[in-house]
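>>> everything below, folded, please.
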Amino acid sequence: MSTNTSSFIDPDLMKGVEVFRNILKKARAIIALTGAGVSAESGVPTFRGSGGLWRTYQATDLATPQAFRKDPVLVWQFYHYRRELVFSKSPNPAHEALARFEKECKSSGKQFTLITQNVDGLHQRAGSENVIELHGSLYKVRCTECNVISDNHNSPVCAGLAKETTSLDELPHCGRPGCGGLLRPHIVWFGESLEPEVIEKARKALDNCDCCLVVGTSSVVYPAAMFAPELARRLVPVAEFNIQTTPETGNFQFVFQGPAVGSTGADTFE
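Reported below is the predicted structural model:
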């Protein structure tokens, strides 16, 4: 017995999907803004709300420069946990769809920029290339003395973090001759500003944008929360893909929400 699944699909929703797809086809400079909701579908915790505890600590209390100055061992243990957790996860269909879409844009001479608030690198692992990481990366470290930033995909970051307890001397340190400063995760912590060059790159992409996808973001973390509303005020078509409404939902021309389109809307823009 066959079932006509089209009877379960909201016709107004499908009309909106088709209108958006036509706009997307004509666009020449597209931006995707992504947030924690994308990686949550890979099993990466958001560390917000009820999921905000690590051991007995609020994760947000550890993501501050003050916490690192007070107890760098504890903070590094937290980020070691996060790194190892993400190592065990894989990109999901949303990551993969965005990576495929970027390739399609390149092949047709379009610009595509992915601006993410995520720090887990899953977009790159899925194949995305033109990625702006607003909040840094779990797989980069920065020296607290010379400020040099370097990639670090070691598992663990250093041998000391593989142990249940460790000391300050066993934490990762800068390998540059004459430095040896303590390394920190290259993450924008609460109370810190985004790097000026990162903001500049994002702003250039936003200035040239003629279509925007907002995928899996709560639209409450600034300055990223301002980006899509600013585009909407310029009458740039903005489509929000999320499992729930956000404070900015009412400002966007297209909203794809709930199980009918999926929380990522991955097949809506393909």
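>>> make it CA atoms for all contacts and neighbour counts henceforth
Noted.
>>> all helices for this structure, in order.
11-26, 36-40, 59-62, 65-70, 72-87, 93-107, 122-126, 196-208, 224-233 (DSSP state H).
>>> show me how far stretch 68-79 is from its chain's centre.
Relative to its chain's centre, stretch 68-79 lies at 23 Å (C-alpha atoms, centre = their mean, to the nearest Å).
>>> same question, stretch 81-100
Worked out by C-alpha atoms, centre = their mean, stretch 81-100 lies 10 Å from the chain centre.
>>> tell me the buried residues in it?
81-83, 86, 90-100 (16 or more other C-alpha atoms under 10 Å).
>>> and L168, how many neighbours?
Number of residues near L168 (other C-alpha atoms under 10 Å) recorded here: 14.
>>> can you check P247 too?
10.
>>> with Q257 instead?
18.
>>> pull the contacting residues for it.
E240, F241, N242, I243, Q244, T245, S263 (C-alpha atoms under 8 Å, 6 or more residues apart in numbering).
>>> here is the second sequence; please produce its structure so I can put it next to the first one:
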Amino acid sequence: MKVFVLTGAGVSAESGLGTFRDKGGLWDEFDPMELATPEAFERDPARVHAFYNMRRSAMVDALPNAAHAALVRLEAGLEAKGGEIFLCTQNIDNLHEKAGSRHVHHMHGELLVARCGWCRRREVCTVGLSEETICEGCLRTGGMRPDVVWFGEMPIGLDTIADALRDADLFVAIGTSGAVYPAAGYVAEARALGIPTVELNLEPSDVARVFDSGRYGPATEVIPAFVEELLARA
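From the prediction side, this is the model:
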């Protein structure tokens, strides 16, 4: 069995990392157009850096929860039975990796990586960035930014995602709002391909009606239970 798993902010919420579009989420408190676009960074890089430095600090100390651990068991369990998981995350945190997932596709980039706008060099970044941060590749300042996908930018590896979706036997969306495209459209693509679809979420998403089935409740309860059932059937 090949399982395509799409995760969103809801899988990391119980680790203390805020969601975006839920009530009380980050975009209730902050304007994404002022913090998460290339234009915002060009207009006020100090403000954008401050926001992502705050998020990076919280991320470094965050620990994976039972939902992340369950997906590690799913990866190992499927491989033991000759199957595989394609774990595609919209999250820019590293909690899947901290939990032990070995193959994670970050379609929206990674906050603990910095990218130079001058030479395109990428490097691990666990400290704050600023306009004065020097790129270790070209030795210039003023070009370092979080290696994340902002509004108006293209998600990473869309062809890889499309290939994995076409090859899947099951599509599972976990902790997603169903509001951000192209990820929100993957369930419809899976349905069109005849692939069974399941939503695991705190509550029904914007596209819940498109899924074949759904289970709702805290991620640390719903996901481990689903994984054990799935592995028993695989």
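>>> got a quick PyMOL command for the buried subset of the contacts of Q257 of structure 1?
A single PyMOL command selects the buried members of these (16+ other C-alpha under 10 Å):
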select buried, resi 240+241+242+243+245+263
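>>> so where is the biggest strand by length in structure 1 in structure 2?
What stands out as the longest strand in structure 1, according to DSSP state E, is strand 136-143. The alignment of strand 136-143 of structure 1 onto structure 2 (TM-score structural alignment) covers residues 109-116.
>>> with structure 1 superposed, average distance for the matching stretch?
Following the fit onto structure 1, the mean deviation recorded for stretch 109-116 of structure 2 is 0.7 Å by mean C-alpha distance after the TM-score superposition for structure 1.
>>> that stretch: which residues count as buried?
For stretch 109-116 of structure 2, the buried set under the neighbour-count rule, 16+ other C-alpha under 10 Å, comprises G109, E110, L111, L112, V113, A114, R115, C116.
>>> measure the fifth one to R122 of structure 2 for me?
The one in question is V113 of structure 2. V113 of structure 2 is 7 Å from R122 of structure 2, where distance means C-alpha to C-alpha, to the nearest Å.
>>> again, but for the third one
L111 of structure 2 sits at a distance of 11 Å from R122 of structure 2 (criterion: C-alpha to C-alpha).
>>> equivalent analysis for the last one, please.
Look at C116 of structure 2 and R122 of structure 2: by C-alpha to C-alpha, they are 7 Å apart.
>>> any idea how many residues pack against L206 of structure 1?
Residues lying near L206 of structure 1 (other C-alpha under 10 Å) number 21.
>>> let me see the contact set for the residue mapped onto it from structure 2.
Aligned counterpart of L206 of structure 1 in structure 2: L165 (TM-score structural alignment). Counting by C-alpha under 8 Å, 6+ apart, L165 of structure 2 touches F4, F171, A190.
>>> overlap between those and structure 1?
Contacts conserved in structure 1 for the contacts of L165 of structure 2, using both residues aligned by TM-score structural alignment, their matches' C-alpha atoms under 8 Å: F4, A190.
>>> distance of the spatially closest residue to V238 of structure 1 that is not a sequence neighbour from A205 of structure 1?
Computed as C-alpha to C-alpha, 6 or more residues apart in numbering, the closest residue to V238 of structure 1 that is not its neighbour in sequence is C212, at 4.7 Å. For C212 of structure 1, the distance to A205 of structure 1 (C-alpha to C-alpha) stands at 11 Å.
>>> all set now, cheers.
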